[in-house]
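**Q** everything below, folded, please.
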Amino acid sequence: MDKLEELRASIEHTWPYIDETGMGSGVCAPERFARNLGAVVIIALHKNRIIGAACGEPLMHEAASLGDPLIRNGEAIEDFFYFAQLLLDDAYRGMDLEEKLFEAIEHHAREIGFARVNFCADYAMDSTLERTGPKKTKEDRAIETLWRTRNYRPLMGARFSPQADPDQDMQIWVKDLNIDQQREQKGRRKAVAG
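**A** Now for the predicted structure:
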C-alpha cells in the first residue's frame, strides 16, 4: 500500500487525469477496493518494484457526483465500470504499458459483465470541447490520443465539478466494450473470407 502511494506521489500526471480533483488520494488503495464487489487493483512490476497500477470498480460504488452526470444524460450507472486511476512511473511511459493497463481494466470489466467503461478527465484536456483551461502540453495530447485510440469518447453533456474542488471542470469519457468485440469479429470474418 505504501509503495502505491509512493508511486502516486512521484507521478506528475495520472492517466486518466484525476489527480487534482481531490478524488485521487488513495484511489488505488487495496483496502478500499477490498470492500467493493467487482473492484480491482492491477499492479505492474519490474524487478519486484511497483512501476504502475490501474484500478477500477462498478460505478455504483463511487461517489454520487460521478454518477449524476450520467443519470442526467439518461444513462443507468449500473451499466458502467469506473476506471478510477492509472499510474505509471515516468521512466516506463511510452513502452505500451499504458495500453496493457487499459486492456487489463477493460478485460476485468468485461469478465464481470460490464459492457461500458468510463473515467473522468480534466475538461480542458479534451481538444474537441471548448477550451477552458491552460494550453495543452505535448503529453496531454498524447494521453488524449491514447484514450481515443482505445475508443473512449467524451460523453456530451456529462460534465461536473467534484465536491472537493468546485472550480475543477471534469468531463466523463466512455467506451462501449462491445466495439472491441465487433472489430475482432470483423477481423476474423475478413481472415476467413480472405
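**Q** only C-alpha atoms from now on, for both contacts and neighbour counts.
**A** Noted.
**Q** would you confirm that Val41 belongs to a strand?
**A** Yes - assessed with DSSP: H, G, I helix; E, B strand; the rest coil, Val41 lies in a strand.
**Q** what is the burial count for Leu97?
**A** 15 (other C-alpha atoms under 10 Å).
**Q** what's the answer for the one 5 residues further on, then?
**A** Neighbour count for Phe102, taken as other C-alpha under 10 Å: 20.
**Q** can you check Gly157 too?
**A** Gly157 sits with 12 neighbouring residues when counted by other C-alpha under 10 Å.
**Q** ok, it to Asp2 distance?
**A** Distance of Gly157 to Asp2, computed by C-alpha to C-alpha, to the nearest Å: 37 Å.
**Q** show me what the host helix or strand of Arg32 is packed against.
**A** Element membership for Arg32 (DSSP states H and E) is helix 30-33. Packed against helix 30-33, as judged by 3 or more C-alpha pairs under 8 Å, 6 or more residues apart in numbering; DSSP states H and E, are the following elements: strand 40-46.
**Q** I have a second one here; can you model it like the first so I can compare?
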Amino acid sequence: MEKKNRQENMPVDLVTLTGKEIERSIAPLADLRVRVFREWPYLYDGSASYEKTYLARYANAPGAVVVGAFAGERLVGAATGQPLAGEVEDFRMPFERAGLDPAGIYYFAESVLDSGWRGRGIGHAFFDAREAHARALGFDTAAFCAVIRPTNHPLRPAGYTPLDPFWRKRGYAPANGLTVGFDWPDLGEAAASRKQLQVWMRSGLSVG
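**A** Below you'll find the model as predicted:
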C-alpha cells in the first residue's frame, strides 16, 4: 500500500520528442509496448527486440513524434504519431483505396500507459500533445486504429469498458467501412495472424 501511495503522489512529466530525440525512448517504449499490449483487447505476444526495430523508424521519419510520460526517469507511458504518408503500407493503403489522400492525414499509432498510472488524465494529455504537433505541421485531420474483437471472445475481461466514449468525446468517430489489416501473434498463437482494426478519424484539428 505504501508503494502504491508513493506512486499516486509522484508527478508525471509529459515530454514531446522529435527527430533524434526519439532514440532515447525506443528501448523503454519497446518494453512498455510488449507489456501493455499483452492486455485485452490486443493480446499481443510480442518481443522487445522486434519492437525496438519497429520503433526505430520514428527517429528518422519526418514529422514523427513520441510523447513520453515520465515518472522521474522512468517511462510509464507514451503515445506516438507520424504523417500517414510515411506509415507502413498495411496502414496507408486502405486509406488510399478509400479515396483518402494520406498526405492530408496525421496518423496516431500506439498509446500505451502502465496500469498503475491510468485514471490521471494522461490519455487526454497524449491526444492534446499529438493534436498540437499535427496542427503545427499543418494537418487538419487525424486518424488512429482500434483492434476489432468479438464481444464473445473467451479472453474478454468481465466488465470490460471500451474506450469508444473517450474517443468520441475527443471528437473522433469510426470511418464507415474503413478498416486496416495487420499481423501479430496473439497470446497462445504459434504464429502471427491477421487482425482487423477499425479506423477512427477527426477533422477540424485547426480549431483546437
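**Q** TM-score for these two?
**A** Once superposed, chain against chain, the TM-score is 0.75 (TM-score structural alignment, normalised by the length of the first structure); 171 aligned residues with a C-alpha RMSD of 2.9 Å.
**Q** buried residues, the helix holding Arg32 of the first structure. List them.
**A** Pro30, Phe33 (16 or more other C-alpha atoms under 10 Å).
**Q** now do the contacts for Ala30 of the second structure.
**A** Ala30 of the second structure makes contact with Ala48, Ser49, Glu51, Lys52, Leu55, according to C-alpha atoms under 8 Å, 6 or more residues apart in numbering.
**Q** mind giving me the ChimeraX command for buried ones among those residues?
**A** Only the buried entries of these go into this ChimeraX selection, using 16+ other C-alpha under 10 Å:
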select :48,51,52,55
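**Q** quick one: the contacts of Ala30 of the second structure as a markdown table, columns for secondary structure too.
**A** Below are those laid out as a markdown table (three-state DSSP):
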| residue | secondary structure |
| --- | --- |
| Ala48 | helix |
| Ser49 | helix |
| Glu51 | helix |
| Lys52 | helix |
| Leu55 | helix |
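**Q** okay, the host helix or strand of Leu14 of the second structure sits on what stretch of the first structure?
**A** Assessed by DSSP H and E, Leu14 of the second structure sits inside strand 13-17. Using TM-score structural alignment, none of the residues of the first structure align to strand 13-17 of the second structure.
**Q** can you name the next helix or strand after that strand?
**A** Heading C-terminal from strand 13-17 of the second structure (DSSP H and E), you reach helix 23-36.
**Q** and that next one, what's buried?
**A** Judged by neighbour count (16+ other C-alpha under 10 Å), helix 23-36 of the second structure contains these buried residues: 23, 25-36.
**Q** mind putting the residues you listed in a markdown table, distance to Asp140 of the second structure included?
**A** Shown next, in a markdown table, are these (distance: C-alpha to C-alpha, whole Å):
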| residue | distance to Asp140 of the second structure |
| --- | --- |
| Glu23 | 27 |
| Ser25 | 27 |
| Ile26 | 28 |
| Ala27 | 31 |
| Pro28 | 31 |
| Leu29 | 27 |
| Ala30 | 29 |
| Asp31 | 32 |
| Leu32 | 30 |
| Arg33 | 28 |
| Val34 | 31 |
| Arg35 | 33 |
| Val36 | 30 |
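**Q** my read: Ala29 of the first structure touches Lys3, true?
**A** No - at 10.3 Å, Ala29 of the first structure and Lys3 do not qualify as touching, with contact defined as C-alpha atoms under 8 Å.
**Q** look up how far His153 of the second structure lies from the spatially most central residue of the second structure.
**A** A centroid search over the second structure (C-alpha atoms, centre = their mean) returns Glu110, at 1.6 Å, as the residue closest to the centre. Applying C-alpha to C-alpha, the value for Glu110 of the second structure to His153 of the second structure is 23 Å.
**Q** please apply the same query to His124 of the second structure.
**A** As judged by C-alpha to C-alpha, His124 of the second structure and His153 of the second structure stand 28 Å apart.
**Q** just Tyr50 of the second structure next, same as before
**A** Where His153 of the second structure is concerned, Tyr50 of the second structure sits at a distance of 27 Å (C-alpha to C-alpha).
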